[in-house]
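Q: Task: produce atomic coordinates for the following.
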Amino acid sequence: MNQKKLLAACAIGNIIEWYEFMIFGYFAAIIGTLFFPSSSSLGSLFKAFGVFAIGVLVRPLGGILFGHIGDRFGRKTALLVSIYLMSVPTVAIGLLPSYESIGIFAPIALLCIRVLQGLSMGGEYAGTIVYLVENTKTSKKGLYGSLAAFSLVLGMAAGSLVFAVFHALLTKQQLLDWGWRIPFLLSIVGLAWGLYLRVKLEDSGVFTELKEAGNLARIPIKEAFSESSKPLFQTVLIQCLLGVGMYTMTIFYANYAREHFASLSSVSPILLNTPGVIAIGLAAIVAGKFSDIFGRKNVLLYSAICSFFVSYLTIPLITHGSVESFFMAHIMLSTLTGCFLGSIPSFLAESFPTKTRYTCVALSNNLSMGIFGGTAPMVITYLIDKFHDPVIPNYYLMVSALITVLSIYFSKDKRLSPDKELSYAREFKHN
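A: A predicted model of the protein is given here:
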C-alpha cells in the first residue's frame, strides 16, 4: 500500500470518531431535550454531557481490550474491529427513539450505545498512532505522528461543517423533530470506505518480526504494568492538559458562547469553533515536525508552560464580555492545544516497547482522556453554574497545565536515547 492510502486508512477511523464527537457535542442541547426531559435547559444539557462523559470514561476498558487485540493478534485486526464498533453505534444513535416514544428505555439505550462507542474510541486513536509510527522513518516519526493527530482535526471540521449546513437549511423545529438524526446516519459512508481501505493493510514490520520470533506478550496488560508502570503513570499525567484543552476548546466553548452571547445567531458556534479547530490542526503539524528537530520533550514542555501563562493572560479577554475578545482567547488557547496534540503521538509510541506498545499507548491516552478530558465540559458547566464565574475554564486549564509541566519535567525523551526497537532496522520503501 502506498503512503497516501496508508495515511487514509489510518485517518478514516479518527475522522469518524471525532466527527461523531463533534456532532454529539453540537446537538447536545437537542439530545438533552429529547432523551433527558428536565425543568431547565441547563439540567438537560448537564445530563447529556453526563452521557457524553460516560462514553469517554469507558475508554480505558476499550484501551485494554484493543490493546490486547493489537499486541496479540496484530495492529490490522484491532483497527478493523475498532472502526466497525465506532460506526455502527453512531448510526444507531440516529435511529434511536426519543424519551417521548419509549420512555426510560431511550436514555438507557443511548447510554449503552455510548459505552460501545467508548470501547471503540479506546482502541482507534492509539492504533493509528502505533501503526503510523511503526511504519515511518526515524527522522519523520514526529511529523507522521502529528498527521494521526491532524486526522482528529479533520473529523472535527467535518462535524462542524455538517452541523453548519443542517442548521442553515432546517428550522429549529425540523432539527428537533428529525434533522439532528441525519448527521449520525451519515457515518455509514465512512464505515464502508474505512473497511475497504483497512482490509488491505499489513501489520508493521517490527510487529511481524516480533511475532515470527515468538516474543509476543501473552497477557499485554499484565506485562504493561510489570515492565512499564512508571512511563505509563507519567504519560497519563502528561496528557492532562491535552485532555482538558481538547474537550474544553471543541465542546464546551461552543455551547457556552451559544448560551451567553445573545448577538450570536444559529451559526455562531461554527464561527467560533472552526477557526479554533483550524488553529489546532495547523499547530499540530508544525509541532510534530519541530519534535523531530528539537525533541518531543522540549516541544511538549514549552507548549505546557505557554498554556499556563496564556490561560491566565486571556482572563481579561473572557471577562471583557464581547464576542470578539472571547473569540481571540479561544484562538490563542486552541493554538497551544494543537502544539501539544501534534507532539504527543510519537512521544507516546516511543515511550513503550513493541510487545506492549498498543496496550500502553491506548491505556495511557484513554485513562488521561477519561479522567481529565471527558469530564471537563460537565465539571466546568457545574462550576460556572455554582460560582457564576465565566473564567472557570481558564483556571481549570491552568491547573491542568501545572500538572503537565511537572510530569514532563521528570520524564525522559526516548527519541534522544532510542533503544534497538525504535531504531527500526526495516525502513519502508514508501517512506
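
Q: alpha carbons only for contacts and neighbour counts from here, please
A: OK.

Q: now Thr319: how far from Phe326?
A: The gap separating Thr319 from Phe326 is 8 Å, by C-alpha to C-alpha, to the nearest Å.

Q: the more surrounded of these two?
A: Each of Thr319 and Phe326 has its neighbours counted (other C-alpha atoms under 10 Å); Phe326 has more, 20 against 13.

Q: looking at it, that one is touching Pro316, isn't it?
A: No. Contact between Phe326 and Pro316 fails when scored by C-alpha atoms under 8 Å: they sit 9.4 Å apart.

Q: now the residue lying farthest from the centre of the chain: how far from Thr354?
A: Centroid-distance maximum for the chain: Ala213 at 34.2 Å, with C-alpha atoms, centre = their mean. Ala213 sits 13 Å away from Thr354, taking C-alpha to C-alpha as the criterion.

Q: Return the distance of stretch 66-79 from the chain's centre.
A: Distance of stretch 66-79 from the chain centroid (C-alpha atoms, centre = their mean, to the nearest Å) equals 20 Å.

Q: Next: stretch 188-206.
A: 20 Å.

Q: got it, and stretch 219-228?
A: Put simply, stretch 219-228 sits 24 Å off its chain's centre (C-alpha atoms, centre = their mean).

Q: what does stretch 384-400 give?
A: Relative to the centre of its chain, stretch 384-400 is centred 22 Å away, using C-alpha atoms, centre = their mean.

Q: end-to-end on it?
A: Taking C-alpha to C-alpha as the criterion, the two ends of stretch 384-400 lie 17 Å apart.

Q: and Ser266, which of the three is it?
A: Secondary structure for Ser266, judged by DSSP: H, G, I helix; E, B strand; the rest coil, is coil.

Q: Can you say which helix or strand has the residue nearest to it when sequence neighbours are not counted in it?
A: Spatial nearest neighbour of Ser266, chain neighbours left out: His167 (6.7 Å); criterion: C-alpha to C-alpha, 6 or more residues apart in numbering. In this assignment (DSSP states H and E), His167 forms part of helix 141-169.

Q: Could you also give me the structure for this second sequence? I'd like to compare it with the first:
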Amino acid sequence: MSGSSKSLGEALKLAISANLGWGFELFDFVVYLYAGTTMAELFFPSSVKIASLLEFYLTLVIGYLARPVGGVIFGHYGDRLGRKRLWFVSLLGMGISTIAIGFLPTYAAIGIAAPIAIVLLRVVQGLFVAGEWSGGMTFVVENAPDHLRGLLGGIQQGGAALGLIFAAIASEVASYFAPTPAQFASYGWRVMFWFGAIPLAIALAVRWRVSESVEWLAKARGDPEKVPILTVFRRWWSLVIISTLIIVGEATVYYGVVAFMPDFLQNNVGMPSGEIAMVVLVTNIVWFVTSPLFGYISDIIRSRKLYLAAAYALIAATSYPVLRMLYSGSYAAALAAGAVVGLLFSWQYAVLPAFLGENISTRVRYSYIAFVINVGVALSSLAPFAVTYLGYRINNTPLANILVAIGAAVLAMTFTLASPRDRIGAPLM
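A: The predicted model follows:
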C-alpha cells in the first residue's frame, strides 16, 4: 500500500475521530481527579483525610492495572478482525462506564458496597480504555500518507488536551449548578460525570463514519496472525521493553504533573476553583494548538528519535523552575508555567503514534501498541499516589512533584535514545 495513494481527507477524518475519542478517555481520568477530594471522603471515609485520598488514588491504579489485559484482548481481535469494530466498541464501553460513575450511591448509602462498586467500574473502564488510545494510534498511522504520519498523529494526540478542556468546562458547569461545598458533595461531582455524555456523543457520531484501515486490508486481512501478541514477544521483545519504559516515563510526567494539576493547586496551593480552571485551560489550549505542529516538525526533520529525546531532556532540565512557578501561589506565574507545561508535553506527546507505529509490522501493530502503552500507563498511574505519599513523607509535596517529573523524563529520554533508528517516510511494514 503506497503512502501516496492514501486519501488525506479520510486520514484527517480518522485523526479527528481519534482526537475526540482520546479526549473522552482523558476527560474521564481528569474529572475523576477533579472530584477526587470530594469523592475520597464519600466513598472511602476516614478520620484521616490523607488516608481517604490515598485510597481513592489507588482505585486509579487498580483500574489501570486492567488495561494490559484489555490491551491484549483488543489488540488480538483488532489484528485479526480489523481496526474499526474494536475501536468503536472500546469507546462505547468506556463511555457507558464513565457516565455510570455519576449514578453510584456513596458509602453513607450502601456501606462497603460503594467502594467495591467504584473499583469494579474502574476495572471495566480499564478494559475498554485499553483499546481506545492504542486503536487510535494504530488506525491513524496506518491510514496516514507516509510523509505525514507525524502530522496526523499530532492531531490525534491533541485530543488528550481536548479532554482536559472538556473536564475544566465540566467543572465550571458543576460549580454553577452546585456552588457550595455541601451541594458539590451532594450532587455537583455527579454533574461532572454526566457532562461526559456530550463529548461521548460527538465522538461516537464521528467514529461511526470512518472506514477500515487500508494497511490492514492490504496486508493482514487475508492471513492474520493466529496469536499476534506471541509474535510480538518472539520477534520484537527488545522493542517491547524499550517502548514500554518510554511510555512509563512520559505518562508519569502526564499523570504526575498535567492531570494532577487541579488536585495539586486545590490541596497544596489553595487556589480558587475559577483560577484553577483557567490555568488548566491555558495549559491544554497550548497543548491542543501546538500538537499538530510538533507532529509535523517530526516529519520534516527526519529524526523522530533525537527530536523526542530532546523534548524529554528539556522537560527534565526545566521541571524545577517551571513547577516552582506553577505552585508559587501567584496566579500570573501559574498561568505562564501552565503554558510552558502544555508546550513541552505537546512536543513529545505528538510524536508518539508515528514513533511507535513505524517500527512494527501491520500484522501485529494493534497488539504491540496496545500492550506497550497499556502496560506503561498502568505503571505510571501510580504517579498521583507516589507524589502524594512522597510529599507526605518528606513534608514537601511540591518537591516530591518535581523529583517524580525529573526522574520520569530522564527515564523516557534514556530509552528513547536506545530505540531503533527512524523509518520516517518509509512504507509501513
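
Q: After superposition, what is the TM-score?
A: After superposition, the two chains reach a TM-score of 0.91 (TM-score structural alignment, normalised by the length of structure 2), with 418 aligned residues with a C-alpha RMSD of 2.1 Å.

Q: And the helix or strand following the helix holding His167 of structure 1 against structure 2, how far off on average?
A: Heading C-terminal from helix 141-169 of structure 1, the first helix or strand you meet, by DSSP H and E, is helix 172-174. Compared with structure 2 after fitting, helix 172-174 of structure 1 deviates on average by 1.7 Å (mean C-alpha distance after the TM-score superposition for structure 1).

Q: In structure 2, what range does helix 172-174 of structure 1 match?
A: With TM-score structural alignment applied, helix 172-174 of structure 1 matches the range 181-183 in structure 2.

Q: ditto for stretch 13-28 of structure 1
A: Counting by TM-score structural alignment, stretch 13-28 of structure 1 sits on residues 21-36 of structure 2.

Q: go on, stretch 114-124 of structure 1?
A: So stretch 114-124 of structure 1 sits over residues 122-132 in structure 2, by TM-score structural alignment.

Q: Contacts for that stretch, please.
A: Here stretch 122-132 of structure 2 makes contact (C-alpha atoms under 8 Å, 6 or more residues apart in numbering) with 21-22, 25, 59-60, 62-71, 74-75, 86-87, 89-91, 93-94, 97-98, 370, 374.

Q: any idea how far the alignment partner in structure 1 of Ala113 of structure 2 is from Leu96 of structure 1?
A: Mapped onto structure 1 by TM-score structural alignment, Ala113 of structure 2 lines up with Phe105. Distance from Phe105 of structure 1 to Leu96 of structure 1, counting by C-alpha to C-alpha: 10 Å.

Q: Compare the two (neighbour count), which wins?
A: Of the pair Phe105 of structure 1 and Leu96, Leu96 is the one with more neighbours under other C-alpha under 10 Å, namely 17 against 14.

Q: which non-adjacent residue is nearest the match of Ala113 of structure 2?
A: Tyr99 (7.3 Å).

Q: Quick one: the helices in the stretch 251-400 of structure 1, in order.
A: Under the criterion DSSP state H, counting those that start in this stretch, helices of the stretch 251-400 of structure 1 are mapped to 253-260, 268-294, 296-313, 315-319, 323-349, 357-368, 376-387, 392-409.

Q: Measure how the fifth one sits relative to helix 357-368, angle-wise.
A: Here helix 323-349 of structure 1 runs at 150 degrees with respect to helix 357-368, directions being taken by axes from the mean of the first three to the mean of the last three C-alpha atoms, to 10 degrees.

Q: in helix 323-349 of structure 1, what counts as buried?
A: Within helix 323-349 of structure 1, the residues scored as buried using 16 or more other C-alpha atoms under 10 Å are 323, 325-349.

Q: how close does it sit to structure 2?
A: By mean C-alpha distance after the TM-score superposition for structure 1, the fitted helix 323-349 of structure 1 averages 2.2 Å away from its aligned residues in structure 2.

Q: Please apply the same query to the first one.
A: Mean deviation of helix 253-260 of structure 1 relative to structure 2 after superposition (mean C-alpha distance after the TM-score superposition for structure 1): 1.7 Å.

Q: Next, the distance between the ends of stretch 244-260 of structure 2.
A: Taking C-alpha to C-alpha, the first and last residues of stretch 244-260 of structure 2 lie 22 Å apart.

Q: what about it, distance to the chain center?
A: Counting by C-alpha atoms, centre = their mean, stretch 244-260 of structure 2 comes out at 9 Å from the chain centroid.

Q: That stretch aligns to what range in structure 1?
A: With TM-score structural alignment as the criterion, stretch 244-260 of structure 2 aligns to 236-252.

Q: For the matching stretch, give me every contacting residue.
A: By C-alpha under 8 Å, 6+ apart, stretch 236-252 of structure 1 touches 22, 25-26, 273, 276-277, 304, 330, 333-334, 337, 340-341, 364-365, 367-369, 372-374, 376-377, 393, 396-397, 400-401, 403-405, 407-408.

Q: quick one: stretch 283-295 of structure 2 to structure 1 mean distance?
A: Mean deviation of stretch 283-295 of structure 2 relative to structure 1 after superposition (mean C-alpha distance after the TM-score superposition for structure 1): 2.1 Å.

Q: residues in structure 1 aligned with that stretch?
A: Using TM-score structural alignment, stretch 283-295 of structure 2 lines up with residues 276-288 of structure 1.

Q: quick one: contacts for the nearest residue to Ile315 of structure 1 once chain neighbours are set aside?
A: Among residues not flanking Ile315 of structure 1 along the chain, Val391 sits closest, at 6.2 Å (C-alpha to C-alpha, 6+ apart). By C-alpha under 8 Å, 6+ apart, Val391 of structure 1 lies in contact with 315, 318-319.

Q: Show me what Val391 of structure 1 lines up with in structure 2.
A: Matched to structure 2 by TM-score structural alignment, Val391 of structure 1 sits across from Leu399.

Q: One more: Leu61 of structure 1?
A: By TM-score structural alignment, Leu61 of structure 1 lines up with Val69.

Q: can you give me the end-to-end distance of stretch 34-49 of structure 2?
A: Termini of stretch 34-49 of structure 2 sit 16 Å apart (C-alpha to C-alpha).
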